[in-house]
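Trainee: Okay, predicted coordinates and the sequence, questions at the end:
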Amino acid sequence: MIREQTGQNFMVKILNTLPSESGLTRIEYEGPRIALFSTNPAYFILNSNIISNMVNSVKKRIIIRTDESIRKSEAECADVLRKVLPSGVKISRLLFDPAVGEVTALVENLTMEYSMSDQDNAILSEKTGWRFLVRRAPKDFGIIEQINSILVRRANERVRFYKEVGEKIFRPRLNERTEVSLVFLGGFNEVGRSCTLVTTNESNVLLDCGINSFSSDMTTFAPRFDVTGLNIDDIDCVLLSHAHLDHSGFLPMLFRHGYRGPIYCSEPTIPLTYLLLKDNIQLIEELSFMGPTSKEIEDVITHMIALPYAVVTDITPDIRLTLANAGHILGSSITHLHFGNGDHNLVYSGDFRFGRSLALENAYWNFQRVETLIVESTLGGKEDILQPREETNQKLLELINSCLSRGGNLLFPVPILGQSQELILTLSGFAKTGMLSAKICIEKSIGEASSIYETYMECLSKEIRQELDGYSINMFKPPKSQIVESKKLRKGSHLIVSPSSMLTHGPSVGYLGQIYDDPLSAVVFTSQILPNTPAHGLVKGKKDVVIEGKMLNVECRVESFVDFTNHSDYGQILAYVKRMKQKLRKVIVNHGDKSKAQNLAGAINRIHRIHTQHPLVEEAVKLV
């Protein structure tokens, strides 16, 4: 007999628990949460144990919302907030979200020591009728404000959507038996279009939904949904590990074909995904496919539901989700899925770094239970061992000074997210210690991404959080640096940090066109070089390369420092598996070229004695 509580059962239980002074007006589904609407939210804020007891009783996530009848105007809210915040804390923006009754205050001079007390929160809720969140104000408000505009404009639609999602999640299970299978739709024995379908008796869930942005053939550009036998509206939800296009790029097209379900991810992943999708509309169109429309990108944002790390959340009647830090880029998540009543547990690494970087903490590994691990193999070859960062930094600094002393320029083609921020932090360290004095040009899209990093400072490494403690310090904008937009280089030496990393498109192509014939200048790659790209030809020593249809005879210096990668190397992947060894029954290798996936699978099998597979796209595996 199935013992799961139905939605009506636990709602009645909550109603019977609360006294009249709680001001409870109604209970609604809010996606994977149960929202309690109250005319007296201060009661719950000052009696937080009541919510804790309810959560323990009904085993569901509960959140307090203010009843619409008590919500004051935006001007009144701003006036009240200024009186509550400490003197010297300047409010830059107030972002209202009427769908959930929350206000995000973006403030300057926000320090790590400051957090709003329960007393202040209660005062604000009582006087304004809104719940307040406080965040560090970014240097560039563009992306954050655009997303807020979308959320406000589509607030009524989101309220209906949240209710529909909750009704599907909290319905009774139809079958007590647990069966779990995986269908590999992309990203296996290849890099790009990451997508895995997880199926149970009750659910169909996607792990990522990306594109191969270097393919112009639809059979290798997009996930192979044609092999599943499912309609798009049969998919219950998408779990997005992070914002990179090889994991997120097909989401707008999913909505084009009728998907209307939730996308679960960490909070920083929402603005970063929006930034990358908008930035790459032209790229997708250049591959001879109809790129995403603004409406489709808005659909993605409207259906994203942010979840914090380390919180267990029901996402279907028989699957519970927990996200954990992956250490790859801001907001990147390792996904833990708990099936049925603990019948099986799956961890999907996504892209992860099991080693400290300047920007982020080490990837999380200590899951209580995990029987199956899907792990990436981007650097799965035996030769893929990273050098200590100190050695790499010294070599990089010597190269920079060599070029600058001769009057040359340095171009760093980088992705918008991840390695660009790591490189900027490194250059910032050089500049602040007096080892670098050159002008640094940072392309606008990278500046926008770095600004989002600062807003979510709680997700950064401890060292960077301490550096950012105070609004005047900007670790992602080194001394003598400027934000530029496809700039024409003037006289003098420059360091240029610009996308794209493979020189297939974007501003870096234009900058290369200005320095390719200058033997005093250099192109410096800091990421893994993918085959069949202009970058690959240059790193392999080719002098004549075709870029955007134009043949260039490259005379500038070409260097590669892959040690700035935000992926785990061969040794780090094996160490990660070792940490879970006692719990694992099966390892499935993905996200790597065929040779690297095969090598890593063989090594895990041989060294750790764990059954390991490296399946192909279109294959399937039954777990339970």
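Mentor: Cool, got the structure.

Trainee: switch to C-alpha atoms for all contacts and neighbour counts from now on
Mentor: Noted.

Trainee: ok, which stretches of the stretch 351-500 of the chain are strands?
Mentor: 372-376, 410-413, 439-443, 481-484, 494-498 (DSSP state E, counting those that start in this stretch).

Trainee: this is the other structure I want to compare:
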Amino acid sequence: MDIRIKFLGGAGSVTGSKFLLMIDDFNLLIDCGLFQGLKELRLRNWDDLPIDPDSIDAVLLTHAHIDHSGYLPLLFKNGFGGKIHCTEPTRELAEILLTDSAKLQEEEAEFANRKGYSKHNPAKPLYKVEDALDVMHSFESHPFEKTFRIHDQIEVRFFHAGHILGAASIEVKIYTSQGTKKLIFSGDLGPMHSPLHVAPSNPPDVDILFMESTYGARNHKDQNLEAELRQLIMESDKLGGCILIPAFSLGRTQLVLYYLWKIFQNMRSRPIYVDSPMAISVTRLYKQFTSYHRLESDSEFGHHIFDAPFVHYVTEQSKSKILNTIKDRAIIISASGMATGGRILHHLYHRLPNKQDTILFTGFLPEGTRGKDIANGEPKVKIFGEDVDVRANVHVLDGLSAHADQDELMEWSGHIKKAPKMTFLIHGEKEQSNILKQRIEGKGWNVTIPDYLETFTLYDHV
């Protein structure tokens, strides 16, 4: 038996995660994400995969974020006929995120054609809503910590990664003539002490490790997030404006609501408008899957934080537009968190030129995203094909990140007592991965940072 790995994404970047594990003639794809961020990365979404989708036997999905799941409708459309295995919350979340991704692509293509600012004539979406709905029939969900078999010689187990609701690390056991070979894909690991999500489970000893490195060179600064957020609210009051928070619909929005709920127990509340149909749907799942996050066990902060009287959920687009007329003392949370699409663009279009308003980013912003440009102090950004002046006050609150930092990555990997045969650092920009590589190599481990489309032989004739 030969075992090889090919990096179809998530190598040298924090996006487009796709790892093709080839076990003789059985092709197993771990994650199937869209590339986001820099244009040169996004263009890869339009390239043919270097393997026919119909030759992929199964997909293992770590979690539902689009950079890990967003290519699935296209994979299915182009011939994939196997099963997509994931945890129970991930299956429900994937349906929400994939249909939303398709809808946004359709809307953006239609808008580009109407405004005539696309270089392509006509502009087309990568896939449509019907494609996203079709692929959902291929999903098969599994509980955490329950081993299941996808091949006579391959067993799989999901264990908690702590990143978002339902996020998993994946253990793959391959039974060979020379014994069992154990591979672990970390997926995206969450911080150890999130008030919202469970902590990542300790990994067992492993032969081949694939570990994310998003914050491989950084540690989240020790900060009082509640105090910082309270201070921003008071400063916004003095300016006489509103606070606009670009936030991911999944995880980040719910965490922001948690902190605002805590703050408003001890100060006058402001109306909070959650302007994202997807965030509203996701919040319902947090109420449904109570055993997959920490709120249900917290007697002080239960689910009612999502139903506080000052929280208003905006579903209709007409009501979303009315929010642009609010002048002060309101907080608007909208998606996407990187300001790459969604309703947030309309709010940014109207509020970026306003010196009284505050834009608050709440986490990692990859290079090439509109959010990164705004956070970096660019005087203008392009929205809907127009240059928009950036005069609003811009803040970045790093402590809300859903990713483990360098120390936490080291702590997680430190539970592996015996050095793996090989460790691959994935899902990280080069600088982040290189610094983490040096630190891990200090333990005597064999560490590799793969390149996009690079192939490695893990085992030969076993």
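Mentor: It's in. Predicted model, so just to flag it, every value in this text is computed and none were measured.

Trainee: TM-score, when you put one on top of the other?
Mentor: Here the TM-score for the pair of chains, by TM-score structural alignment, normalised by the length of the second structure, is 0.89; 436 aligned residues with a C-alpha RMSD of 2.1 Å.

Trainee: so which of the strands of the stretch 351-500 of the first structure gets nearest Arg609 of the first structure?
Mentor: The closest of the strands of the stretch 351-500 of the first structure to Arg609 of the first structure is strand 372-376. By C-alpha to C-alpha, the value is 13.9 Å.

Trainee: coming back round to it: take the strands of the stretch 351-500 of the first structure and lay them out in CSV including mean neighbour count and distance to Ile473 of the first structure.
Mentor: Below are the strands of the stretch 351-500 of the first structure laid out as CSV (neighbours: other C-alpha atoms under 10 Å; distance: least, C-alpha to C-alpha, whole Å):
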stretch, mean neighbour count, distance to Ile473 of the first structure
strand 372-376, 23, 36
strand 410-413, 26, 24
strand 439-443, 22, 17
strand 481-484, 18, 14
strand 494-498, 26, 20
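
Trainee: who wins for proximity to Val84 of the first structure among these?
Mentor: Nearest of those to Val84 of the first structure, taken as C-alpha to C-alpha: strand 481-484 at 35.0 Å.

Trainee: Show me what that closest one packs onto, helices and strands only.
Mentor: Under the contact criterion of 3 or more C-alpha pairs under 8 Å, 6 or more residues apart in numbering; DSSP states H and E, strand 481-484 of the first structure touches strand 439-443, helix 444-455.

Trainee: Arg260 of the first structure is nearest to which of those?
Mentor: Proximity to Arg260 of the first structure (C-alpha to C-alpha) singles out helix 444-455 among those, at 26.9 Å.

Trainee: Looking only at residue counts, what's the top helix in the first structure?
Mentor: If you go by DSSP state H, the first structure has its longest helix at helix 389-405.

Trainee: Need the residues that contact it.
Mentor: 409-410, 426, 430, 435-436, 438, 493-494, 520-522, 561, 563-564 (C-alpha atoms under 8 Å, 6 or more residues apart in numbering).

Trainee: returning to that earlier point: export the helices and strands packed on strand 481-484 of the first structure as CSV, with columns for distance to Leu323 of the first structure.
Mentor: Listed next are these as CSV, based on distance: least, C-alpha to C-alpha, whole Å:
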stretch, distance to Leu323 of the first structure
strand 439-443, 31
helix 444-455, 19
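
Trainee: hang on, Ile483 of the first structure packs against Lys439?
Mentor: No - counting by C-alpha atoms under 8 Å, Ile483 of the first structure does not reach Lys439; the two are 10.9 Å apart.

Trainee: how about the strands of the stretch 301-450 of the second structure, start to end?
Mentor: Counting by DSSP E, counting those that start in this stretch, the stretch 301-450 of the second structure has strands at residues 311-313, 331-334, 358-361, 380-383, 386-389, 393-396, 422-426, 447-448.

Trainee: chain center to the following helix or strand past the last one: distance?
Mentor: Read in the C-terminal direction, the helix or strand following strand 447-448 of the second structure is strand 455-459, with elements assigned using DSSP states H and E. Its chain's C-alpha centre lies 27 Å from the corresponding centre of strand 455-459 of the second structure when counted by C-alpha atoms, centre = their mean, to the nearest Å.
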